[in-house]
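S.K.: From the sequence below, what's the structure:
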Amino acid sequence: MASSCIDFDRFKLLPLSLASLSNSHSPSTSSRALILTRPRCSIPRIGLFLDGSRVKREVSGIIPRTIFLKHPRIITAVARAEPNEEVNKGNSTTAREIPTSELKQKNSQLKKRVVFGLGIGISVGGVVLAGGWVFTVALAAAVFVGAREYFELVRSRGIADGMTPPPRYISRVCSVICALMPVLTLYLGQIDVSVTSAAFVVSMALLMQRGIPRFAQLTSAMFGLFYCGYLPCFWVKLRCGLAVPALNTRLGASWPVIFGGQTQWTVGLVATLISFSSIIAADTFAFIGGKAFGRTPLTNISPKKTWEGAVAGLGGCIATSVLLSRIFCWPTSTLSAVAFGFLNFFGSLFGDLTESMIKRDAGVKDSGSLIPGHGGILDRVDSYIFTGALAYSFVKLFLPLYGI
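M.R.: So this is what the prediction gives:
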């Protein structure tokens, strides 16, 4: 009967407690080694003294060897060895090397997130400062990719098991319509006509398909138009539609022109910058607060989110809104700045949870893989989808004097 020694640090460890087989006859080995012998019978068996008892138990179907332990002590892990695996103690991977490789992989992922995150932040900042068609076209491109990701989630196995997804050509048509909505909003100055026309076109396309139309197809397509097309258009209305000067002083009034931007800070530009910055602060403070103090789960939709993290995110969002309002002199009322930050936080949180709900039903972790280390477009912009509509409504309806 052939035998071989194996260092159990090389293999995955099973959480198992066993007493030593002090009376068993086994070859001499080190205290860190196990003796594995191949039985001649075809049925895999393992002889163990379990829980410190002196009764030997035969367990079938676990490890195709019989295991003996030299020294009389209790250990809490046993190595799993495959039947046909060649064991070479000299080339074994120690327990220290495995965490090191995992740590390197995590550091690599973190570097990707930081690099691409900074790149995205700088690019978005330049686009917001530029405004006009630059801002609108960039938003339309993001909307198109996000719409494609949404309809792929709808077609995923987790959601499609309980409903009939729209045909692929309907998904493509909806994605194109969603991308055209921001452009039409800038060109026409309003969004109502484009949304009504889009709903009519999609409904007619669904009704005239070859198969039998399903109500689930209509609802998922309509929600896609609303979620991916209609809501992002409010950022165009906020950034490009509110062109009233925002500053009471000359400080920085003509700064954007250096970069080819507008000659003065408008309400739309300042409100967009404050909203974007507040959302970033909310996500950052919520992450830090959740890691440091998170104990109470916020919702079952996203188990990693906690009430402690949400409170930290709310505080960071409001503080950022108030700070930037003092820098830009808009809005002049501190109470208005606090309310604006409060609204931005809940808009971002609701958008984040909505996308988490869609992904949970779809059975996926990320909406896509376009951005290394970050996932898809929807994973990055989910906090902004509802916030644009809330920010525009607040500035337009509750600040009739544009905060001055």
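S.K.: contacts and neighbour counts: CA atoms only from here.
M.R.: Will do.
S.K.: mind listing the helices for the protein?
M.R.: If DSSP state H is used as the criterion, the helices of the chain fall at 97-130, 132-154, 157-160, 168-188, 192-207, 215-224, 233-241, 267-293, 307-328, 334-362, 377-385, 387-393.
S.K.: any idea which of these is most buried?
M.R.: The highest mean neighbour count among the helices of the chain, using mean count of other C-alpha atoms under 10 Å, belongs to helix 233-241: a mean of 24.
S.K.: Now tell me what touches that one from outside.
M.R.: Outside of helix 233-241, the residues that reach it under the criterion C-alpha atoms under 8 Å, 6 or more residues apart in numbering are 128, 131-132, 135-136, 181-182, 185-186, 189-191, 267-269, 271-272, 388-389, 391-392.
S.K.: go again using 7 Å as the cut-off
M.R.: By C-alpha atoms under 7 Å, 6 or more residues apart in numbering, the list of residues contacting helix 233-241 from outside reads 131-132, 136, 181-182, 185-186, 268-269, 272, 388-389, 392.
S.K.: Check stretch 372-379 too.
M.R.: In this structure, residues lying in contact with stretch 372-379 by C-alpha under 7 Å, 6+ apart are Gln109, Lys112, Arg113, Val145, Gly146, Asp366, Ser367, Gly368, Ser369, Leu370.
S.K.: structure for this one too, so we can compare:
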Amino acid sequence: MATMSYLDVDRFKLPPLSLPPLCTCPCRPISSQSLIIHRRCSRLSQIRLVFSRRKAVLRVSQNGLLPHRRVITAVAQAEPDRLDEGNAEKVLGYTEDVILESQQKVSQLKNRIIFGLGIGVAAGGVVLAGGWVFTVAFAAVVFAGAREYFELVRSRGITEGMTPPPRYVSRVCSIICALMPMFIMYRGHIDVSVTSAAFVVAMALLLQRGNPRFAQLSSAIFGLFYCGYLPCFWVKLRCGLAAPALNTSATWPFFLGGQAHWTVGLVATLISISSIIAADTFAFLGGKTFGRTPLTSISPKKTWEGTIVGFCGCILTSVILSKVFSWPTTLFSAMAFGVLNFFGSVFGDLTESMIKRDAGVKDSGSLIPGHGGILDRVDSYVFTGALAYSFIKTFLPLYGV
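M.R.: Below you'll find the model as predicted:
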């Protein structure tokens, strides 16, 4: 038999085991006051359950597993008189459940890391490319996020308190949200298109059969605003601020646009996205290490300690990158930009958490293995693009160059 490892599982609150008259066969390699039960299962080559007069030991052979994987075994208190076969089966069942749960967590972590790195690399390439490449890719993300939003609105947890819009209206709204980024890239502005889209949706709801409800109108209009209008500011930020970042020392291949490729929009987008990632990462690490005080009932896992650490990490990242790209030119502007990115990311995250809480779901979808849905990944970016664009256009003279 391969190397064994043992784990006390009194924490599983297993039912008490009773022993029958113990086997005293001299051929057993263990104590004469012990009983051995063998069992094979699909994932383990062999399970060997040994009952002694004081305790029961579940030994698991590792022949069917990878050499580096630790195998979980169980130790449970047993009575010295009788063995209940049903209880023994429960012990084996509990052990298999623990092993399966451990394997699922490892697999989920691998998927999270692999897909997270893939998404990060792809998103970085799209942001650097800019133009229609960025806009079309962004429109696809918006469409997927809008579909998830309207599915949340139609979920049982929300429909118990309101009437959701008809399915055809939800689909039309998702398509309109996806067209908004491309429209703003083509026309340069979006205000009229949003007003027109809201009018079309309102007219479709009011003319439907049955009794139109205000809840249908409000959820549909908010969907256009949340999933369509707000994300469009990322297109205005990345592609609309075409002023060259004159002080930036970063280089770019000549055949891909040369130094002129580094615009205020590109630099601001890179700093904003990096600050949001830093805020989420530092908040997670800070919450795991120091988290004690809950931030809000909307998201019980968030703590004040983690939020403060995330706030500091966001500002620090913004200041460091402002020195790297030489934009914005003042320390105060860089810190203010980091503060704005932080609050936009936090309240965007909390808004999506509120929607999921009312819907009664953990994730907005299952499109990204290990991460959930699109909204679970981009909730921190929904409000941030609008805040960053407004800050640069309104409060930074000469776009901060």
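S.K.: May I have the TM-score of the superposed chains?
M.R.: The TM-score (TM-score structural alignment, normalised by the length of the second structure) is 0.79; 346 aligned residues with a C-alpha RMSD of 3.0 Å.
S.K.: Can you check which of the helices of the first structure gets nearest to Leu13 of the first structure?
M.R.: Counting by C-alpha to C-alpha, Leu13 of the first structure lies closest to helix 97-130 out of these; the figure is 12.6 Å.
S.K.: for the closest one, packing partners?
M.R.: Here helix 97-130 of the first structure touches helix 132-154, going by 3 or more C-alpha pairs under 7 Å, 6 or more residues apart in numbering; DSSP states H and E.
S.K.: Tell me roughly how far the helix it packs on lies from the second structure on average.
M.R.: Compared with the second structure after fitting, helix 132-154 of the first structure deviates on average by 0.5 Å (mean C-alpha distance after the TM-score superposition for the first structure).
S.K.: same thing with stretch 314-326 of the first structure?
M.R.: Superposing on the second structure and averaging over aligned pairs (mean C-alpha distance after the TM-score superposition for the first structure), stretch 314-326 of the first structure comes out at 0.6 Å.
S.K.: Tell me the gap between that stretch and the middle of its chain.
M.R.: Centroid separation between stretch 314-326 of the first structure and its chain, computed with C-alpha atoms, centre = their mean, to the nearest Å, is 24 Å.
S.K.: Which part of the second structure matches that stretch?
M.R.: Mapped onto the second structure using TM-score structural alignment, stretch 314-326 of the first structure spans residues 311-323.
S.K.: Quick one: map Thr37 of the first structure onto the second structure.
M.R.: In the second structure, no residue is paired with Thr37 of the first structure, using TM-score structural alignment.
S.K.: Let me know how buried the residue nearest to Thr37 of the first structure when sequence neighbours are not counted is, in neighbour terms.
M.R.: Counting by C-alpha to C-alpha, 6 or more residues apart in numbering, Ser3 is the residue found nearest to Thr37 of the first structure once chain neighbours are left out, at 4.7 Å. For Ser3 of the first structure, the neighbour count with other C-alpha atoms under 10 Å is 12.
S.K.: Please determine how far Ser3 of the first structure is located from Thr354 of the first structure.
M.R.: According to C-alpha to C-alpha, to the nearest Å, Ser3 of the first structure stands 58 Å off from Thr354 of the first structure.
S.K.: again, but for Ala33 of the first structure
M.R.: Ala33 of the first structure is 52 Å from Thr354 of the first structure, where distance means C-alpha to C-alpha.
S.K.: Make sure Phe134 of the second structure is actually in contact with Val127.
M.R.: Yes - under the criterion of C-alpha atoms under 7 Å, Phe134 of the second structure is in contact with Val127, at a separation of 6.0 Å.
S.K.: burial measure for whatever residue of the first structure lines up with Ser297 of the second structure, as a count.
M.R.: Ser297 of the second structure maps onto Asn300 in the first structure, with residues paired by TM-score structural alignment. Neighbours of Asn300 of the first structure under the rule other C-alpha under 10 Å: 10.
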